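Q: Below is the sequence, then the predicted model.
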Amino acid sequence: MTFSIVAANADRSEFGVAVASKFLAAGSVVPAARAGVGAIATQAWANTAYKSDGLALLTNGANAQEMVDTLTKLDGQREQRQIGVVDAHGTSATYTGKECTDWAGGVAGDGYAIQGNILEGSRVIALMEEAWLGSDPREPLARRLLEALAAGDRAGGDKRGRQSAALFVVGDEGGYGGGDDVIVDLRVDDHPTPIPELARLLTIHELLFGKPNPADLMPLSGPLAEEVRSLLGAQGYIAGDVTTAELDRVLATWAGVENLEERLVPGRLDPVLLDHLRRLSKAEADA
């Protein structure tokens, strides 16, 4: 009833799962991941205990295949289960029980495992793998996972139809505010086109929570400072003194309202913030 991809990025600093299904809120059931440990997808007649138990096994040194073997050996309903896993070293494994509803199966390679059941056919998995292997390893892991998921959807995906999709990514550098390891946790629980909707949410997430690229940061001075002051003024945020300190203060107030505080760097400006300010001003001018 589900298709998913579990994968790690090239340097194993991020792990994640993308999943879609004709099932309400598949994202609440299927994915689990922990930075420095790995990622798991449990599906078909999903055994949700595989998530915590699997992560515990990986944390204690089991590799991907050993985790799958241990969990399924102890499970009397293993023939109705499906699992995909990638461990901290990028070793992967996929398992499909003999009683999973056709078409069901999976494929695993270096740093990824792809699996599905009740699918239109094996082509769903094949095209997901092709999309994953053809994607740029320098892209964010969340984007690569979503591209693979979309490829499976275009190939027919779950043969019963569409309902939910989810994206879960963890990483060494942590998520919002650095308080945990969750980089992306997005779910579309009930929607006629869940994967395009998930893509829309990821674009918003990247704007709000993406970290600025140090190489792209611009000094907040000169003509740029004047433009920012003017743009902030158009939004009702008055910066009376065009000093870096004053602009930092007013920009931080504006960014906090817009939920863009993760992109602030004192004395510098993220081009993403500038583009957003310009779009807001243009939209108001056109209204």
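A: Looks like it arrived, so ask away.

Q: alpha carbons only for contacts and neighbour counts from here, please
A: OK.

Q: what about Val68, how many neighbours?
A: 23 (other C-alpha atoms under 10 Å).

Q: Equivalent analysis for Leu201, please.
A: Count around Leu201 with other C-alpha under 10 Å applied: 15.

Q: which residues sit in contact with it?
A: Residues counted as contacts of Leu201 (C-alpha atoms under 8 Å, 6 or more residues apart in numbering) are Leu186.

Q: any chance you could map the strands in the protein?
A: 2-8, 14-21, 31-34, 38-44, 81-87, 92-96, 105-109, 112-117, 164-171, 182-188, 218-219, 268-269 (DSSP state E).

Q: Run the angle between the first one and strand 92-96 for me.
A: This points to strand 2-8. Relative orientation of strand 2-8 versus strand 92-96 (axes from the mean of the first three to the mean of the last three C-alpha atoms, to 10 degrees): 160 degrees.

Q: need the strands of the chain in a markdown table with distance to Thr253 and mean neighbour count, can you?
A: Shown next, in a markdown table, are the strands of the chain (distance: least, C-alpha to C-alpha, whole Å; neighbours: other C-alpha atoms under 10 Å):
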| stretch | distance to Thr253 | mean neighbour count |
| --- | --- | --- |
| strand 2-8 | 36 | 32 |
| strand 14-21 | 32 | 32 |
| strand 31-34 | 34 | 26 |
| strand 38-44 | 37 | 30 |
| strand 81-87 | 42 | 31 |
| strand 92-96 | 45 | 25 |
| strand 105-109 | 47 | 21 |
| strand 112-117 | 42 | 31 |
| strand 164-171 | 29 | 28 |
| strand 182-188 | 24 | 22 |
| strand 218-219 | 19 | 14 |
| strand 268-269 | 14 | 20 |
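
Q: Please compare the first structure with the one that follows:
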Amino acid sequence: MTFSLVARCADTGMFGMAVSSSSPAVAARCAYVRAGVGAVASQNITDPTLGPLMLDLMERGMSAEEAIAEIQQTSQFMEYRQVLAVDVRGGTAIHSGPKSLGIWTQAQAQDIASGGNLLANDGVPQAIVDGFLSATGHIGDRLIAAMRAGRAAGGEAGPVHSAGMKIVDKVAWPVADLRCDWTEDCPIESIATAWEVYKPQLKAYIQRAIDPREAPSYGVPGDD
């Protein structure tokens, strides 16, 4: 019911994750990122504990591949799960259990991993990888380009209704966490529109948290 990617920007060290699904509020269950550590997608018949567990393992020094191997050995019902990971060195790993739903497949390269289930065809994850690698600019722009490429390649077999994008940088919290929990229109385009609005303000929100004395004005009525 989902297609997604996890990615690292080799230039900045930022991590990001983007996802879309026919199910509601997909990002609430599937998107996990941690600054200086990595990004994880936990999907298919989702176990939300796997994302934080994977990030904990990588924070302790495991590579994405080692962390995937660990949860394959220690977590239950992995035949139903699909888990994607990218680590601090840009290494990627994917677990797709044989009981993943419908057409399911995966693709990966340095700094990028993609997977999906109940797909329209088995070329969607590779299209997402290619879309990310061919895009330039901010990792948020590249995540949007990749998701659009996945949708253009067929996306999910049925209509998607929710999407999300989460990005971390050097601070402890996500510097962007954009979600469309349900729409009858295209949720990927809803996220893309939100990103266009949010991107120019991203640094200001970080600065307001670190030291509001040096922050720019809020740009709202009543702000002097």
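A: Arrived safely, thanks for sending. Since the structure is predicted, the reported quantities are computational estimates derived from the model, not experimental observations.

Q: so what number do they get for TM-score?
A: Laid over one another, the chains give 0.89 as their TM-score (TM-score structural alignment, normalised by the length of the second structure), with 210 aligned residues with a C-alpha RMSD of 1.6 Å.

Q: thinking again about what came up before, kindly reformat the strands of the first structure as a markdown table and extend each row with distance to Glu258 of the first structure.
A: Below are the strands of the first structure laid out as a markdown table (distance: least, C-alpha to C-alpha, whole Å):
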| stretch | distance to Glu258 of the first structure |
| --- | --- |
| strand 2-8 | 31 |
| strand 14-21 | 27 |
| strand 31-34 | 29 |
| strand 38-44 | 32 |
| strand 81-87 | 36 |
| strand 92-96 | 40 |
| strand 105-109 | 41 |
| strand 112-117 | 36 |
| strand 164-171 | 23 |
| strand 182-188 | 19 |
| strand 218-219 | 20 |
| strand 268-269 | 15 |
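
Q: Indicate which one of the ones you listed is closest to His276 of the first structure.
A: strand 268-269 (11.8 Å; C-alpha to C-alpha).

Q: now the closest one: how far from the chain's centre is it?
A: Strand 268-269 of the first structure has its C-alpha centroid displaced from the chain centroid by 27 Å (C-alpha atoms, centre = their mean, to the nearest Å).

Q: One more: stretch 183-201 of the second structure?
A: 15 Å.

Q: what range in the first structure does the longest helix belonging to the second structure sit on?
A: Secondary structure of the second structure read by DSSP state H shows that its longest helix is helix 139-152. The aligned range for helix 139-152 of the second structure in the first structure is 141-154, by TM-score structural alignment.

Q: Mind listing what's buried along the matching stretch?
A: 141-153 (16 or more other C-alpha atoms under 10 Å).

Q: same question, stretch 63-73 of the second structure
A: Ser63, Ala64, Glu65, Ala67, Ile68, Ile71, Gln72.

Q: I'd assumed Gly91 was in contact with the third one.
A: Right, the one you point to is Glu65 of the second structure. Yes. Glu65 of the second structure lies in contact with Gly91 (C-alpha atoms under 8 Å); the separation is 7.5 Å.

Q: May I see the buried residues of stretch 63-73 of the second structure arranged in TSV, with distance to Ala35 of the second structure as well?
A: Formatted as TSV, those follow (distance: C-alpha to C-alpha, whole Å):
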residue	distance to Ala35 of the second structure
Ser63	15
Ala64	15
Glu65	19
Ala67	17
Ile68	19
Ile71	21
Gln72	24
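
Q: between the residues you listed, which is closest to Val220 of the second structure?
A: Using C-alpha to C-alpha, these come closest to Val220 of the second structure at Ala64, 42.9 Å.

Q: separation between that closest one and Glu70 of the second structure?
A: Note on Ala64 of the second structure: its distance to Glu70 of the second structure, by C-alpha to C-alpha, to the nearest Å, is 10 Å.

Q: Please apply the same query to Trp182 of the second structure.
A: For Trp182 of the second structure, the distance to Glu70 of the second structure - C-alpha to C-alpha - is 34 Å.

Q: Ala157 of the second structure now?
A: 32 Å.

Q: Could you double-check that Gln163 of the first structure lies in contact with Lys22?
A: Yes. Counting by C-alpha under 8 Å, Lys22 is a contact partner of Gln163 of the first structure at 4.6 Å.
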